[in-house]
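Undergrad: what shape does this take:
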Amino acid sequence: MVGLVLFGVLVLAIGGCACVVWAERGGPRWVRHVATVTLAASELVRRSEKRRRRSLTRTTSGGD
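TA: Next up, the predicted model:
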């Protein structure tokens, strides 16, 4: 069951990336909307990863 969920997430990620490329080449309106959502989601993931790394660095270096 977990494998099926991960496979679904992988398919959505690949589809989103394909829509980003297609939108860059002037795809239909729905593709541009999917591309916008994909890019916004990737930015959220990037920001949360930066915050997580900063908090881990503070935690490990603050104990010295």
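
Undergrad: going forward, measure contacts between C-alpha atoms and count neighbours the same way
TA: Will do.

Undergrad: look up how far residue 58 lies from the residue nearest the centre of the chain.
TA: The chain has residue 42 as the residue nearest its centroid, 2.8 Å off, counting by Cα atoms, centre = their mean. Residue 42 sits 24 Å away from residue 58, going by Cα to Cα, to the nearest Å.

Undergrad: following up with a second sequence; could you model it the same way so I can compare the two?
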Amino acid sequence: MTVLVLLGVLVLVIGGCACVVWAERGGPRWARVVATVTLAAGRLLRRSEKNRRRSLTPTSSDGGSGGD
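TA: Below you'll find the model as predicted:
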């Protein structure tokens, strides 16, 4: 079942990338809509990954006193 879900996601990603290329070359309106959705999803994923990395980085807000 997991393999089918992953294959479905892979098909959606490949289809979205194809629509981005097609829309850049002046494809139909529906291809431009799919391309816009695909690019927006990519931006959201990048932003969430940046936020996740920021939350995992240790901060030195204690001033480095060493616990004295």
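
Undergrad: related to what we said a few turns ago, which position in structure 2 aligns with the residue nearest to the centre of structure 1?
TA: Aligned against structure 2 by TM-score structural alignment, residue 42 of structure 1 finds its counterpart in residue 42.

Undergrad: before we move on, back to that, counting by contacts, list what the helix or strand harbouring the residue nearest to the centre of structure 1 packs against.
TA: In the assignment (DSSP states H and E), residue 42 of structure 1 maps to helix 29-61. Judged by 3 or more Cα pairs under 8 Å, 6 or more residues apart in numbering; DSSP states H and E, helix 29-61 of structure 1 is in contact with helix 2-24.

Undergrad: the helix it packs on maps to which residues in structure 2?
TA: Aligning helix 2-24 of structure 1 against structure 2 (TM-score structural alignment) gives residues 2-24.

Undergrad: now that stretch, how far from the chain's geometric center?
TA: 13 Å (Cα atoms, centre = their mean, to the nearest Å).

Undergrad: what does that stretch contact?
TA: Contacts with stretch 2-24 of structure 2, where a contact means Cα atoms under 8 Å, 6 or more residues apart in numbering, come from 31-32, 34-36, 38-39.
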